[in-house]
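> return a 3D structure for these sequence lines:
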Amino acid sequence: MSTHHPTPGHPDPASPWVFSTRELGRRPGNMRSYRRTIPAPAAPATLGLETIAVPAGEPIELDVRLESVTEGVYVSGSVHASLTGECARCLDALTDEIDVDLSELFAYPDSVTDETTDEDELPRVVDEMIDVEQIVRDAVVLALPLAPLCTPDCLGLCPECGEKRADLAPDHGHETLDPRWAALRERLSAD
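Presented below is the predicted three-dimensional model:
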């Protein structure tokens, strides 16, 4: 039994992130819609940031429309996924959901767009296939909060003792004495 190994730079037709444009053809205006549920990739290509991400293997709901246009295939649609992370203020675990819109042109080979843009500026249609994994990854990561919060009014941690402020008494505090007065305090308490 032979295993299919995609050529570097060429989409793997077996990947759930890859869509064939063969049925679409190159006639502007032709459209196809697709719905797929794809497991989130595992490390090192995780989908997210250090503080919040789509957990590896978690389902990503992809709803896309491929439309043939003069210069390539225009991909539009949405992505929905569950997130897990850590609150930036209190460090508690948190869960959330994300909905992100997609819109990207995949340039046809030898089109004006292909010839006038750098390889890293715009994705390409390769062998009548497009791979949406990178555009999904980029859209999700750009939509994630850099400092996720468990609640918008999270009080965070006490800077003195490190305890969660929400769990502390309202009169919680730490007496801080200016070191310059420490000698006087010692002298007064000795009496």
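> alpha carbons only for contacts and neighbour counts from here, please
Noted.
> where along the chain do the strands fall?
Applying DSSP state E to the chain gives strands spanning 18-20, 31-39, 47-48, 52-54, 59-69, 72-86, 93-107, 129-131.
> could you also give me the structure for this second sequence? I'd like to compare it with the first:
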Amino acid sequence: MRVVQRAVHAPAELGTEFVGVPEGADIELDLRLEAVMEGVLVSGSVHAPVLGECVRCLGEVSFDLDVELTELFAYPDRVVEDEDDEVRELQDELIDLEPALRDAVVLALPFQPVCREDCAGLCSECGVRLDDHPGHVHDVADPRWAALEGLLAESGPATQNAPSGPEAPDETKES
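Below is the predicted model:
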């Protein structure tokens, strides 16, 4: 067994569209390499800084990510039991850790990162950040009522001010 503690620079595009580890950032690896019958078992933890954009308010999101990593790197001359298994292989007695690291980190990132769990987001009308303006509202008419508002405008002010209810004159009675 061998213990490896090392800081490496993050590769390009280690993340998703909204959140990821910045290229060149220091990733701290604390790994244990063990020889097993099938190959070399790499296990341990990965610590990396994460930057992104809140999907609600477009503000900055930053946090530290800690991920557990366990991966088997098989000897090249191993007997294949199941061809559907994706097993990484040792290459000239070397381990290419980047694909396993990428899989572990990207899968641990939030699918929709938010700056705070209770982030209110942006106003859908004007784009103002709702956390900065908690009482922000717009008086916007529902577009489904627009045709009725047009009828009300055509009928003029006399009809709009006419009494309704029991005191209203009944136009259906004959005189």
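> TM-score of the superposed pair?
For these two chains in superposition, a TM-score of 0.81 is obtained (TM-score structural alignment, normalised by the length of the second structure); 156 aligned residues with a Cα RMSD of 2.0 Å.
> report how many residues lie close to the counterpart of Gln5 of the second structure in the first structure.
Matched by TM-score structural alignment, Gln5 of the second structure corresponds to Arg35 in the first structure. The local packing of Arg35 of the first structure (other Cα atoms under 10 Å) involves 13 other residues.
> please tell me I have it right and Arg35 of the first structure contacts Glu61.
Yes: counting by Cα atoms under 8 Å, Arg35 of the first structure does reach Glu61; the two are 7.4 Å apart.
> mind checking how far the residue nearest the centre of the first structure is from Gly85 of the first structure?
In the first structure, the centroid-proximal residue (Cα atoms, centre = their mean) is Val141; its distance is 2.7 Å. Distance, Val141 of the first structure to Gly85 of the first structure, by Cα to Cα, to the nearest Å: 13 Å.
> before we move on, the earlier item: translate the residue nearest to the centre of the first structure into the numbering of the second structure.
In the second structure, Val141 of the first structure lands on Val106 (TM-score structural alignment).
> quick one on the thing from earlier: what sits closest to the residue nearest to the centre of the first structure if chain neighbours are left out?
Distances taken as Cα to Cα, 6 or more residues apart in numbering place Gly48 nearest to Val141 of the first structure, at 5.2 Å, with adjacent residues excluded.
> check contacts around that neighbour.
Residues near Gly48 of the first structure by Cα atoms under 8 Å, 6 or more residues apart in numbering: 54, 137, 140-141, 144.
> would you list the residues you listed in TSV and tack on distance to Cys158 of the first structure?
Below are the contacts of Gly48 of the first structure laid out as TSV (distance: Cα to Cα, whole Å):
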residue	distance to Cys158 of the first structure
Val54	29
Arg137	36
Val140	32
Val141	30
Leu144	26
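> out of those residues, who's the most crowded?
In the contacts of Gly48 of the first structure, the most neighbours by other Cα under 10 Å go to Val54, 27 neighbours.
> with adjacent residues omitted, what lies nearest to it?
For Val54 of the first structure, the spatially nearest residue (Cα to Cα, 6+ apart) is Leu83, at 4.6 Å.
> aligned counterpart of the one you found in the second structure, please.
By TM-score structural alignment, Leu83 of the first structure lines up with Val50.
> its match contacts Glu23, correct?
No: applying Cα under 8 Å, one finds Val50 of the second structure not in contact with Glu23, separated by 10.3 Å.
> neighbour count: these two, which is higher?
Val50 (18 against 13).
> list the buried residues in stretch 72-90 of the second structure.
72-75, 88-90 (16 or more other Cα atoms under 10 Å).
> gap between the two ends of that stretch?
9 Å.
> the nearest residue to Glu160 of the first structure once chain neighbours are set aside and Cys158 of the first structure, how far apart?
Distances taken as Cα to Cα, 6+ apart put His174 closest to Glu160 of the first structure, at 7.1 Å, once the chain neighbours are dropped. Between His174 of the first structure and Cys158 of the first structure the distance is 10 Å, computed by Cα to Cα.
> compare the two (neighbour count), which wins?
Cys158 (16 against 10).
> the more buried one -> the second structure?
In the second structure, Cys158 of the first structure lands on Cys123 (TM-score structural alignment).
> fine by me, thanks again.
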